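Enquirer: Sharing a model that was predicted from the sequence below.
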Amino acid sequence: MGNKNKPTGLGLLFDEHAQAGRSTRFHLSRPFDIAPGAGSEFSVAGLAELVQETSGLLYEAGARPGDRVAIAKDNHWDYLLLACAASRFGALPVLIAGGLPAQTLGTVLKRADAQLFVTTADILRSADEQGVDLKSLVPRTVTVGAALPGTVALDDLRGARTPKVFTTASFEPMVATHTSGTTGVPKLVVHSVDTVLGHLGRTESLRFPIVAMKRSDTVATATPFNHMRMITWSTGTLKLEPKDALLLADARPATAERMFAQRKPTYLEALPATYIGWQELAGKRPELYGDVRLYVSTFDAIHPPTVRRFLHASKRRFPAWLQGWGQSETGPMTFRLLTRRALAAKGDRHPTTRDVGRPIPGFTGMKVVDPATMKPVPNGKPGVLLTRTDGRCIGYLGEQRRWQDKARGKWWNTGDYGLRTAAGAFRLLDREVDVIPGMSCIELEDVLADRLPQLLEAAVIGIPGQLPLPVVSTQDGTLDEAEWKRATADLPALGAPRVLPLEEIPRTSTGKVRRVELRERLLGEETYGTGRWT
């Protein structure tokens, strides 16, 4: 089944771990969309069998070695199973969030240049209503669930034989997933066996103190399953073999309440936006989070009050919060552990959460450069952040020139703006395209969230010639003027706040605020930053 010391690819991921006798039990918040009758609990061996069966379905649908198979469906862990199934016979899976706007989904699908599209009837109908015929962009379309004219239902392919395993070279494309898309249409990031399983997955598989999963853990995750993060999380989970793994297909508090009441997590990962949505539940039923020893958040900045609330919900003596900073193109670059003590001070002008820690020893290197000259700047001076890692992606589907613009030898331009402290840690300030001279927007947003308890969201945006505009959402849709003045008295000059309902603040599939769209809608298209490396 391949060299046990060297990963062979996604296609045999579950086979190899089943052969190794992994004992983790996987518990789903609802049955898989690709196997609705198979229940919501799986062994590793059962998952391997389902991947083999699904591989036959995709092959029967017409996909062949070397083809690209685009997948856009409802959020669930079977994204990974479909990716493994396609990869098993040598196809390249391209994972796309099913919730993307129709026009964006159509653009991403064109860039994917896929021979087979796996989706749902609801996504196709919704796109049709918005004037986008997704079926016309690919030769063949398979639907998970009910079929539509011009498509084949996955269920109608049951009974197909399992195709022969086809293993590609470790440096060749293995999978493509897309970025969050905060600055526009998401980029399709291509990774190989070497970059994901050989490097990024290895960072998840080492038994680092505190941050690594333990065999006694009940791990839980509530993230976008189409994202690269899910591949590295799954790789680490299979290797480290925790007792139980809970997979939440949605971020609804009711789903978390039901799942955590049955099995309390000890190791919990979710999007920052999901943690925000769970805050009321953590206040109402803190016992659900009472056993958590480690919280993990990636994808986006997280506000201090949110971290504080969940750390205090845990009954552990020393619970920790692992704040990771990374990108789809590079995987994790730095990390930092936050504790109750680190978050004790409230309303600080420079919140703890803005320091994203140090590069991962032996895995990543970091430097700060002047955006005009690309030469290194001294500690304490802001600049564009570059990283060096063996986990760097190998390209962008349909946009290879864009990839080349960001690759500088072995270094990668993250497009993020920040600085290195005298102690060697890194402080994230903003995306380069979102920069406002003399301040950090995301830092101000943390301060506002800490000082105004009724705040649900804050986004500071700006264009040249105007004061920065704070866009906020509150619990009751109002904002007290006196409280605002007190909260902002020591902050840089800001314009009058704009209060918007939470649902009117545009977000990506990973819960990030789409700042470019918000800025263009409320202020205009001009920016301080260049946007060259978005």
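Expert: The structure has been received and is ready for your questions. Numbers count the residues shown, from 1 in each chain.

Enquirer: From now on I want contacts and neighbour counts done on CA atoms only, so please keep to that.
Expert: Noted.

Enquirer: got the contact list for the spatially most central residue of the chain?
Expert: Residue closest to the average C-alpha location in the chain (CA atoms, centre = their mean): residue 299, at 4.9 Å. Neighbour list for residue 299: 271-272, 325-327, 510, 512 [criterion: CA atoms under 8 Å, 6 or more residues apart in numbering].

Enquirer: In TSV, list these along with secondary structure.
Expert: Output for the contacts of residue 299, formatted as TSV (DSSP: H, G, I helix; E, B strand; the rest coil):
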residue	secondary structure
271	coil
272	helix
325	strand
326	strand
327	strand
510	coil
512	coil
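
Enquirer: hold the first one in mind and look at this next one:
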Amino acid sequence: MKPYDMGVLFDDCADHGVPTTVLLDRPFDIAPGAGLTYDMPALAGLVREASGWLAAAGAGPGDRVAIVKRNHWDYDLLACAAIRLGAVPAQLSAHLAAEALQELVKRLDSALLVTDAALLRRCRDEGVDLPSLASRVLSLDSAEEGALTLADVRGTTPPAPRRPVRDEPLVINHTSGTTGVPKLVVHSTGTIIGKLAGLEANRLPVVGVRRDDTLVNASSYAHGRTFCWTASVCCLAPRRIVVLTGADPATADPVLRSAPPTVVEALPATFVRFTPLLSRLDNPFRDVRLYISTYDAVHPPVVRGYLAASAVRRPLWMQGWGQTETGPITFRFLTRGSVASRGDRHPTTRNLGRPVPVRTRLKVVDPETFRPVARGEAGLVLVRTPARCLGYLGEERRWAAKQDGKWWNTGDLARRGRDGSVVLLDREVDSVPELSCLETEDLLEDRLPGVLECIVLGTTDGPPLPVLVTESPLPQHEWVTATSDLPRLREPVVVRWEDVPRTGTGKVRRLALLRALTGQSAPTGTGRWT
């Protein structure tokens, strides 16, 4: 079975007898009393019911429906319900600041805003009246001024499903927003389902999802990756899907123990937060044969720890690199052997592998002339892929500035090896001339085992500033030893995890962190392609 019509995805899965059981770590926000376990017919029924709610709240064909709420997989169920009506869902992370949400909801000009009372109150406390920015508002829980509640719309018979047109807008997701207000990325059925989910829905040997797998996902469900994942994983029909909505290891532990995973996909930051579970004798990752990470850089100690925690003979870590606009660009499989070396100055996880075969082309160019550079030289990465999105909603000039004919400007700096693999250096906006911030973070995390995370920030008035996330003081002699062969760095700043500003996907908002620590906010790169 291959996905196509997201409005009836779960109906199709139920009709095909997909036997997958879904286990949640907490009830859906759209069905708080319905428990923690679902099958495909139950999910199909919930989507149909939600479609009736959205229709009763005023959404119809061609309308945009903004969805912003607590993190849960029902983001995608609501999106499917909107698509069933012929509407275009826009999934916005509740992690965004009120001002950013205000700008995005304005840009969407939505017929309906689906949200929850806590978010409406938070935005109001921050001076933003979200209900005034959409034609109608539906609160999924308690009543709020200017909003309908589910009690007002329950029991509405949903209209017959409308089949999406392949090349017209299907769903809107936003970029991570590490440097400011995110872009609204518009995908069609042809791009995000046909080219991305359709490819992923193939049953590949060794690395593909198997029918006997228990697959865990711990992600930010407002983002395009999980929408694509929803389409493909349901069609692949694993035995169980386990949905984790947070990054607290104490909360995740009993869920993971009740359904030990064989495949785990999580945000890089969530993998970091779950590392205390690896040291337990009965760690819940003992049966994992495949780990999957996307969204952000992942550092060697994290990969090494999870591969060692598996009791499987040859577990794999699949590291994907891509963007909301393009989907996956490159991928690489890491093994215990490939991350065994510690603390050496070598690419390790900075090597992102090769472009996706057949579908993706890639070149590295000089940022000034846009002429290709020689293998091994650093430059700006451009890609060509048929999965590229339709555009940025409301930011056509910004969209045009990132195109070079049929090539897409990623805004990332890298060098390409003789074997065609890509070694990622930095986002151009974060780059510094002396070193790769990402590679330096790899090295420091390897050499300082007591550090949970290292962030190297470029500054405009001197050497880069290292920020160390740790719960205990760092002895000075350890820092001196760890940096003895590196370019000059400032003295490190030690912070706690909760002190670091992050996006909904756990990415560090580097400029915001720099501003909080130094008062500076100017990027070290040009930022022309953010």
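Expert: Structure received. In this text, all values refer to a predicted model and were calculated from it rather than measured experimentally.

Enquirer: ok, the residue nearest to the centre of the first structure to residue 467 of the first structure distance?
Expert: Distance, residue 299 of the first structure to residue 467 of the first structure, using CA to CA, to the nearest Å: 28 Å.

Enquirer: matching residues in the first structure for the longest strand seen in the second structure?
Expert: When the second structure is scanned for its longest strand (criterion: DSSP state E), the result is strand 407-416. Aligned using TM-score structural alignment, strand 407-416 of the second structure spans residues 411-420 in the first structure.

Enquirer: average gap between the matching stretch and the second structure?
Expert: Its aligned residues in the second structure lie a mean 0.7 Å from stretch 411-420 of the first structure after superposition (mean CA distance after the TM-score superposition for the first structure).

Enquirer: Which residue in the second structure aligns with the residue nearest to the centre of the first structure?
Expert: Using TM-score structural alignment, the partner of residue 299 of the first structure in the second structure is residue 295.

Enquirer: how close does its match get to residue 61 of the second structure?
Expert: In terms of CA to CA, residue 295 of the second structure sits 32 Å off from residue 61 of the second structure.

Enquirer: which stretches of the stretch 201-350 of the first structure form helices?
Expert: Assigned helices in the stretch 201-350 of the first structure, in chain order: 201-205, 228-240, 253-262, 272-284, 304-313 (criterion: DSSP state H, counting those that start in this stretch).

Enquirer: Compare those helices and report which one is nearest to residue 527 of the first structure.
Expert: helix 272-284 (25.9 Å; CA to CA).

Enquirer: Distance from the closest one to the middle of the chain?
Expert: The chain centre lies 18 Å from the centre of helix 272-284 of the first structure; the measure is CA atoms, centre = their mean, to the nearest Å.

Enquirer: Between helix 253-262 and it, find me the angle.
Expert: Angle between the axes of helix 272-284 of the first structure and helix 253-262 is 60 degrees (criterion: axes from the mean of the first three to the mean of the last three CA atoms, to 10 degrees).

Enquirer: Report the aligned residue range of the second structure for helix 272-284 of the first structure.
Expert: Taking TM-score structural alignment, helix 272-284 of the first structure hits residues 268-280 over in the second structure.

Enquirer: List the contacts of the match of strand 407-416 of the second structure.
Expert: With CA under 8 Å, 6+ apart, stretch 411-420 of the first structure has contacts from 327, 367-368, 379-389, 392, 406-407, 426-433, 435, 531-534.

Enquirer: chain center to that stretch, what's the gap?
Expert: The answer for stretch 411-420 of the first structure is 19 Å, by CA atoms, centre = their mean.

Enquirer: Show me what residue 12 of the first structure lines up with in the second structure.
Expert: Counting by TM-score structural alignment, residue 12 of the first structure corresponds to residue 8 in the second structure.

Enquirer: The nearest residue to its match once chain neighbours are set aside - how many residues pack around it?
Expert: Leaving aside its sequence neighbours, residue 8 of the second structure sits nearest to residue 84 (CA to CA, 6 or more residues apart in numbering; 6.7 Å). Residue 84 of the second structure has 29 neighbouring residues, counting by other CA atoms under 10 Å.

Enquirer: Aligned counterpart of residue 84 of the second structure in the first structure, please.
Expert: Aligned partner of residue 84 of the second structure by TM-score structural alignment: residue 88.

Enquirer: quick one, what contacts its match?
Expert: 10-12, 52, 55, 165-167.

Enquirer: Adding distance to residue 214 of the first structure, write those out as a markdown table.
Expert: Below are these laid out as a markdown table (distance: CA to CA, whole Å):
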| residue | distance to residue 214 of the first structure |
| --- | --- |
| 10 | 23 |
| 11 | 26 |
| 12 | 24 |
| 52 | 29 |
| 55 | 32 |
| 165 | 32 |
| 166 | 33 |
| 167 | 31 |
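
Enquirer: mind listing which of those are in helices?
Expert: 52, 55 (DSSP state H).

Enquirer: Span of the match of helix 272-284 of the first structure from start to end?
Expert: Terminal residues of stretch 268-280 of the second structure are spaced 21 Å apart (CA to CA).
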